[in-house]
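J.: Predicted model follows, preceded by the sequence.
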Amino acid sequence: MSDSPAPRRGGQPGRRALRRRAVEILYEAAQRSLDPVTLLADRVGSTDADPVGDYTISLVEGVTANRERIDELLAEHAHGWSVDRMPPVDLSVLRVGVYELLWAADVPDPVAIDEAVGLARELSTDDSPRFVNGVLGRIGTIADRIRAVL
């Protein structure tokens, strides 16, 4: 999971690369038992690490600020899976996906789900895209109701 974000024309990484970077930071923080925002700050200030874009910062900070609610939703909609049992990469992908579904107003729901499925396909197991799609699809069907009470 250490590939650097692929730049688009003009040298700026695309949103998929920035999402991937957020997933990598969230995953690393979980594996090392670190606060994701602290790890993010280290990455932003480091000349050794890949650059961190504004959207990556927004995702990591947003997931961290809303993690309790995100994890409640994941536990409720991941039938047969507790958050503690989920593969760590899948959990990081799902957290970013739920954050984008519910708090990123500029990302349409189908795009948030498709991007998360794509990241699961790139970063995790063969079964992960279907799992991520199922969980986010269930949350997506009630996203408007959830957003109304956030």
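T.: Done, it's in.

J.: Could you use CA atoms for every contact and neighbour count after this?
T.: OK.

J.: contacting residues for the residue nearest to the spatial centre of the chain?
T.: In the chain, the centroid-proximal residue (Cα atoms, centre = their mean) is Val96; its distance is 2.0 Å. Contacts of Val96 were listed using Cα atoms under 8 Å, 6 or more residues apart in numbering, and they are Arg19, Ala22, Val23, Leu59, Val60, Val63, Ala116.

J.: another one to put next to it:
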Amino acid sequence: MLQQQRRRAREIALQLLYALDIRNDQTPDEAMALFPFDGESEEVMNYAIWLVKEIWGKRVEIDNLIRMHITGWRPERMVTVDLEAIRLALFEGVYSKVVPIPVAISEAIELAKRFGTENSGRFVNGVLGKIVRSIAEVEGDGKDVEGNASA
């Protein structure tokens, strides 16, 4: 059951992040006030709200991580749904570590397939795979996710 609740919360978070990205005059609280949470469980709502606030607050940091590891695809050039799915996976799997990275990637791919374009699933998989491999190489060099030397 928890898996289904988390998946639903991610769907809501993706939609809210999309709305925030295309309407840059809106705050997360304003976007959430407009979202029809009718019939959603408290757990789903709470997790979705947490995801939106955290990801939106860290979006510059997450986008810099994308820029650092992906050449030729700046976040601002990505399809918005794809970008939000990538941000979601990076937040859940890399920054907050609330889910294992393979789970975060799998969930992002499914979201991209459901809400994105015909090629979104493959694109999101490729971008996240490249970033995760790059992070693993960097961490193997004694550096953290952002390229700083670790103690």
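T.: Looks like it arrived, so ask away. The shown structure was predicted, so the numbers you read here are calculated from the model rather than taken from an experiment.

J.: Quick TM-score on the pair, please.
T.: The TM-score (TM-score structural alignment, normalised by the length of the first structure) is 0.78; 138 aligned residues with a Cα RMSD of 2.7 Å.

J.: count of neighbours near Val60 of the second structure?
T.: 12 (other Cα atoms under 10 Å).

J.: Alignment lookup: it to the first structure.
T.: In the first structure, the residue matched to Val60 of the second structure (TM-score structural alignment) is Glu68.

J.: do you know how far its match is from Asp42 of the first structure?
T.: As judged by Cα to Cα, to the nearest Å, Glu68 of the first structure and Asp42 of the first structure stand 23 Å apart.

J.: and what of Asp90 of the first structure?
T.: In this view, Asp90 of the first structure and Asp42 of the first structure are 24 Å apart by Cα to Cα.

J.: Please identify which of these two sits among more neighbours.
T.: Neighbour comparison, Asp90 of the first structure and Asp42: the larger count goes to Asp90, with 24 against 12 (by other Cα under 10 Å).

J.: Which residue in the second structure aligns with that one?
T.: By TM-score structural alignment, Asp90 of the first structure lines up with Asp82 in the second structure.

J.: sorry, back to before: help me confirm that the residue nearest to the centre of the first structure is found in a strand?
T.: No: with DSSP: H, G, I helix; E, B strand; the rest coil as the criterion, Val96 of the first structure is helix rather than part of a strand.

J.: Give me the contacts around stretch 3-13 of the second structure.
T.: Under Cα under 8 Å, 6+ apart, the answer for stretch 3-13 of the second structure is Glu43, Val44, Met45, Tyr47, Ala48, Ile49, Leu51, Val52, Leu88, Glu107, Leu111.

J.: I meant stretch 90-97 of the second structure, not that one.
T.: Ile55, Ile62, Val98, Val99, Pro100, Ile101, Pro102, Val103, Ala104, Ile105, Leu128.
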